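> sequence and predicted structure below; questions after.
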Amino acid sequence: MLLAVAGYVGGALPGATATRVWHSGAGALTVVLWLVGTAAMVGAWWVLRDGAPSTRWAYATAGLWTLPLLVTAPLGSRDVYSYACQGWVYADGGDPYASGVAAAGCPWVAAVAPVWRDTPAPYGPFFVLLAALAVLLGGGLVGTVVLLRVLAVAGLLAAACCLPGLARAAGVPPRRAAWLVLACPLVGVHLVAGAHNDAVMLGLLLGGLLLVQRATRPAAPGATAGALVMAGVLLGLAVSVKATAGVVLPFAALAAVRGRLTPAALLRDGGTLAAGVLGGLVGSSLLSGLGLGWLGGLGRSGDTEQWTSPPTAAGMVVDYVGELLGRQPAAVPVTRVSGLILLAVLLVLLWWRAWSALRDRDGSAESDRTRVALFGAGLALSLTVALAPVFHPWYATWPLALLAVTAARIAWFVVPCAVAAFLALPDGTNLARLVKAPGAVAMTVLMVAVAVWALPRLRHPPQRSPQSSGGATTPNRP
C-alpha cells in the first residue's frame, strides 16, 4: 500500500518527464514511502525464502500483495507508454521497427521517456500485435495502459499456474518456488504495476517448458509429437515477445528428448520442438506483416550507459582511467561487444555441460533430465542478464522464474533480486546514476571475483547427489 500511494504521489504518470522525483513538491514524501515500502516487501520476501508455510498460502499472500499494485500508477519505469505508442503506430498503419514513436506521430509521445522516443521497437511482432489490440480496445492512453497491465497480469497468472508442475518435476518444493517468484518485489512492482511485457514472455516460456516436461512422461507417449509442437509454438511466441527467451531453446531441446539422450534422439525430439518454435515465430511475423524488422531494434536497447551492466561498468572504469591519462573515452562499446562474445562462448559451454551430464544416463531419469536442463536454462538467462549491454531491475525476473523451480541453493540469485528492487524510484529514476564512478568500480571488482570463482566450475558437469530429506535428488551446482 505504501508503494501504491508512492505511485500516485510521484509515480510514472503521463506528462512531463524531465523533473526528477526529488525535485517535485512531494519528492521527499515519495522517496520515503517508496524506500520504506520496498524494504518491507524485500524483508518479508527474504524471511520466507526457503519456502512459505504452504503453496496455497504463498499464492494467497502474493495475491494480496498484488492487489494495491493493480490500481496504482505505473511504477519503476515509463516503458508501458512506449508499448502504448508502438501499438498505436502499428494500429495506425505504420511500422514501429522503421522509426521511433516521435517521428511516427504518436499522440502520447510526451509520456514516453525521452531516451526511447526516437528508437525503433525492440520487441517481437507478437507483442506488437498485443499492444495494438490494447490500443484499439483501450480508446485512449489510460485505457491502453490498463489493458497492457491486464496482459501482464495474464502472463503472470499463466506463469503462476506452471510453477508447481515444473517445481515438482525438478524435485523442488512448490511452496518455495511459488513464493520466490510470485512474492518477489520485482514481480509486483515491475511486472504488475509497471506492466512490463516480460510477464507475457515468462508466461509463454514457462507454459512451453511445462508442456515439454509433460510430453516426455512415459504415461502418454502417443501425444509426444503434438505436445512438443505446441510447446515449441509457445516458446516461439515467447521469443516473439522478447528475443532473450531464445537462449532457453537449446536447453528445452535437451528436456524434450525421450529415453536415452543421443544425437539421433536429440535430432528427432529437438527437431519436433524446433518446428513448433519456427511456427510460432513465422506465424506471428506473417500475421503482423512486419517480418524480421524487429531484430534491427535490438541493437538500440543499449543506448543508455549504466554500471549495473557488468560489461558497461568495465568499460566505464577503463574510460575513467583513460581520462586520467588524457585519452578520450571509447572503451564501453568495446567491452560491450566483448561481453556479448563471452556470453556466446559461455552459453555453448553451459549447454555442453548439460549435455555431458545427461548423455550417459538412461531414459528412466526423466525428472533428473528436467532438472538439469531447466537449471541450465536458468543459468543461461543469468549469464544473459549479467553480460548484456544494459541491465534494468525487471531483467532479474527472467532467471528467477527458472532458478526458483530448479536450484538447490538460492542465496546467490535471491540477493541480487533484493538489491535490484532498490535501484529504481517510482517515476523510473535510476538511482545507479547517483554513484556512477563508485558503482562502476564496485561492479568491476565483483565481476572479476565472480569470474574467478565460477568459471572453473563450468568445466565439470553436475553430479547426482544422495536423496535429500524431501526425497528429491539435486545435482551439485554453482
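Sure thing, it's come through. Numbers count the residues shown, from 1 in each chain.
> from here on, just use CA atoms for contacts and neighbour counts.
Will do.
> which residues does the closest residue to residue 428 other than its chain neighbours contact?
In this structure, residue 428 finds its nearest non-sequential neighbour in residue 77, 3.8 Å apart by CA to CA, 6 or more residues apart in numbering. If you count contacts by CA atoms under 8 Å, 6 or more residues apart in numbering, residue 77 has them with 12, 190, 194, 424, 426-429.
> out of those, who has the most neighbours?
Neighbour counts for those, by other CA atoms under 10 Å, peak at residue 426, which reaches 32 neighbours.
> surely that one is within a helix?
No - read with DSSP: H, G, I helix; E, B strand; the rest coil, residue 426 is coil and lies in no helix.
> wait, it touches residue 8, no?
No - here residue 426 does not reach residue 8: they are 9.1 Å apart, not a contact under CA atoms under 8 Å.
> now do the SS call for the residue nearest to residue 114 when sequence neighbours are not counted.
Leaving aside its chain neighbours, residue 114 sits nearest to residue 17 (7.6 Å; criterion: CA to CA, 6+ apart). State at residue 17, reduced to three classes by three-state DSSP: coil.
> what distance do you get for residue 17 to residue 99?
21 Å (CA to CA, to the nearest Å).
> what of residue 196?
Distance from residue 196 to residue 99, by CA to CA: 21 Å.
> got a list of what residue 13 touches?
So, once contact is read as CA under 8 Å, 6+ apart, residue 13 ends up touching 73-74, 111, 427.
> got it, and residue 293?
97-98.
> that one and residue 112, how far apart?
Residue 293 is 22 Å from residue 112, by CA to CA.
> next: residue 129.
Applying CA to CA to residue 129 and residue 112 gives a distance of 19 Å.
> I figured residue 238 was touching residue 206, is that so?
No - applying CA under 8 Å, one finds residue 238 not in contact with residue 206, separated by 9.3 Å.
> which residue ranges of the stretch 101-250 of the chain form helices?
125-138, 141-169, 174-182, 185-186, 198-215, 224-239, 249-256 (DSSP state H, counting those that start in this stretch).
> okay, pairing it with this:
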Amino acid sequence: MTRAGAPETPPRTAGRARWAGLAGAVLLTVGGYVGGALPGATATKVWNSDDGPLTVALWLAGTLLLTGAWWALRRGAPSTRWAYVTAGLWLVPLLVAPPLGSRDVYSYACQGWAYAQGVDPYAVGVAGAGCPWVDDVAPMWRDTPAPYGPVFVVLAALAATVGGGLTATVVLLRLVALTGVLLSALCLPGLARAAGVPTRRAAWLALACPLVGVHLVAGAHNDAVMLGLLLLGLLVLVRLPGRPRALVVAGVLLGLAVAVKATAVVVLPFAALAAVLGRYTVRALLRDGGWLAGGVLVALLGASLLSGLGPGWVTGLHRSGDAQQWTSPPTAVGMVVDYLGELVGWNPAAVPVARALALVLLAALLVLLWWRAWAALRGLNDVRQRVTRLEAARPRVALLGAGLALAATVVLAPVFHPWYATWPLALLAVAGRRTLWFVPPCAVAMFLTLPDGTNLARLTKAPGAVVMAVLVVAVAVWGLPRLRRATIDVD
C-alpha cells in the first residue's frame, strides 16, 4: 500500500516521467488532429477511415506514455512545485488539441446556443432547438434535454454568444474548463495540509492524472467547473469552520457546484461535518450546518430564478442514463442477466432493475459513510486533549468521507464515463492515506475511449459485461463482510 510517508522519487525517474508524459500528450494531440472529434468529422468512424490505423496507433502510444508517466510517480512527485510545473507542461499541447475522447463539448455548445436564443434546453433536445451545429453532436444526445444545472447552461450560452461560431465557442468552453482545473489546483495544497497528506503527492495525483488533461481540459467537460467550485467551498470550510459568514460563502460555492452538475450533492452531508467548530453534538451540527445549508439554497434558488430556467434542470437528469455500457457495474450485472435469459428464451429486462437496486444500495452506503464519519468525530468529544485531536481529525474525516461518497456514486451510477473518475480522485488525493485502490481504476479508465469520442465499451459489450459482473461478485464477496467492521480512521 502507498502511504503518506512514502519515500521520495529518485530524480532520474522523475525526469524520465516528465518527458515521457510530455511526449504522450503530444502524440495524443497529433492523434486528435489525424482522426479525432474535429468539427464535421462525424460521418466515418475512426476504424473505418483511411487514417484509422495511424490514429489508433498514435492514441494508444500517447495514452501508454502519459498514463505510465503518471503511474510511475504515484507515490508522489519530488516536490509540490515540480508536480505543478510538470502537470502544466503536459497541458500545453492538450490546450491546442481538438476535442479529445468525447463529443460532449458540441452538446454544451448547442445547449448554450439554444438558451441564448430563448429556447429552454430542459424542454427540448438540441436538434429540436434548431442548433446550427447539431451535426457535430453525438447522435445519441441530439434529442435529449440538457442534464446540467443552470449555472453551466448560462456559461455555455455566454460562450456561444461571445464565440459566435462553433470553433470559437469550443475554445471558450475549454477555457472555462481550464479555469475549473486552475481553481482546483489553487485549493489542493490547503486541503492536503489540512488532511495531513503530502502536498507533493496530492498535487501529482489530482492534477497530472491523464484524465484531467485529456478529458477535463482537452475534452472541455463541465466536471472541471464542478470540481473547482467544490474544492473551493470545502477549502473555505476547513479553514474557517463555525463562522457564519464563511459557512454561507462555502454553501454558496457548493450550491453553485451542484448547479453545474447535480453529482456534487452527495458531498453536502460531509461538508456539514467540516462546518462544525468544537465538540460534535446534534445542536452544533444543526447550527453550523444550517448556515451552510442556507448558502446552498441561496445558490440553487438564485441560479434557477436568475437564469429563468426554474427547477426544470432536475427533470433532465433521468435521460443521462440512456446509454447502456458495461463500464457501469450495475448496468453490467443487468446485461449479464439479460444474456443468460436469452439463452433460455426469456427477456428479463434486468438492466433497469439492477440500476434501481444499485441506487437503493448507494443511498444506504451514503448514510452508512456519513454515520461512520459522524461517529468517528463524536468519539473524540470526550478524549483528553480532544480539542487538538478533534481539530486535526475534522478536515480529514470530512474530506475522506466526501471522497468515498463520490467513489460510491461513480461505482453505482447507471452510467460511467472515464472523466467521472476525476470526481473522487480529487478528494481522495487530498485525504486518502492509501492510494493503491483508487489510482489503478483511473489509469484503466484512460484506455476506454478513442480520440473521436468512440467508447470502446460499445465494441465489447458481452465480454466486458461478463468481466465486470465477475469483478462485482468478487468485490462483494471480499468486501461485504469487512464493511460491517469498517471505520474511518481519525489518526
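Alright, I've got the coordinates. The model shown is predicted, which means the values in this text are computed figures rather than measured ones.
> TM-score for this pair?
After superposition, the two chains reach a TM-score of 0.95 (TM-score structural alignment, normalised by the length of structure 1), with 460 aligned residues with a CA RMSD of 1.1 Å.
> sorry, back to before: residue 129 and residue 112 of structure 1: which is more packed in?
residue 112 (26 against 20).
> check contacts around that one.
17, 78-79, 81-82.
> aligned partner of it in structure 2?
Aligned by TM-score structural alignment, residue 112 of structure 1 pairs with residue 137 of structure 2.
> and the gap between that match and residue 99 of structure 2?
Taking CA to CA, one finds residue 137 of structure 2 at 12 Å from residue 99 of structure 2.
> residue 445 of structure 1: which of the contacts of residue 77 of structure 1 is nearest?
residue 424 (22.6 Å; CA to CA).
> the closest one and residue 38 touch, don't they?
No - with contacts counted by CA under 8 Å, residue 424 of structure 1 stays clear of residue 38, the gap being 10.5 Å.
> circling back: tell me which of the helices of the stretch 101-250 of structure 1 sits most buried.
Highest mean neighbour count among these (mean count of other CA atoms under 10 Å): helix 185-186, with a mean of 28.
> picking that back up, conserved subset of the contacts of residue 112 of structure 1 in structure 2?
With both residues aligned by TM-score structural alignment, their matches' CA atoms under 8 Å, the contacts of those that structure 2 also has are 78-79, 81-82.
> which residue sits closest to residue 259 of structure 2 in space, ignoring its chain neighbours?
residue 149 (4.3 Å).
> can you give me the neighbour number for that neighbour?
26.
> ok, the residue nearest to the spatial centre of structure 2 to residue 408 of structure 2 distance?
Centrality entry for structure 2: nearest residue to the mean C-alpha point is residue 423, 2.9 Å, by CA atoms, centre = their mean. Residue 423 of structure 2 sits 11 Å away from residue 408 of structure 2, going by CA to CA.
> now swap in residue 32 of structure 2 and tell me
For residue 32 of structure 2, the distance to residue 408 of structure 2 - CA to CA - is 32 Å.
> how far does stretch 204-214 of structure 2 sit from its chain's centre?
11 Å (CA atoms, centre = their mean, to the nearest Å).
> okay, and it goes to which residues in structure 1?
Under TM-score structural alignment, stretch 204-214 of structure 2 corresponds to residues 179-189 of structure 1.
> contact partners of the matching stretch?
By CA under 8 Å, 6+ apart, stretch 179-189 of structure 1 touches 38, 41-42, 45, 48-49, 51-52, 55, 58-59, 61-62, 65-66, 69, 75-76, 160, 393-394, 396-397, 400-401, 404, 417-418, 420-421.
> PyMOL command for the buried members of these?
Burial among the contacts of stretch 179-189 of structure 1 is assessed by 16 or more other CA atoms under 10 Å; the matching PyMOL selection reads:
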select buried, resi 38+41+42+45+49+51+52+55+58+59+62+65+66+69+75+76+160+393+394+396+397+400+401+404+417+418+420+421
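> want to throw the helices of the stretch 101-250 of structure 1 into a markdown table with distance to residue 379 of structure 1?
Shown next, in a markdown table, are the helices of the stretch 101-250 of structure 1 (distance: least, CA to CA, whole Å):
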| stretch | distance to residue 379 of structure 1 |
| --- | --- |
| helix 125-138 | 25 |
| helix 141-169 | 16 |
| helix 174-182 | 16 |
| helix 185-186 | 19 |
| helix 198-215 | 15 |
| helix 224-239 | 18 |
| helix 249-256 | 10 |
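> residue 318 of structure 1: which of those is closest?
Nearest to residue 318 of structure 1, of all the helices of the stretch 101-250 of structure 1, is helix 185-186, at 31.2 Å by CA to CA.
> mean shift between the closest one and structure 2?
Taking mean CA distance after the TM-score superposition for structure 1, the mean distance separating helix 185-186 of structure 1 from the aligned residues in structure 2 is 0.5 Å.
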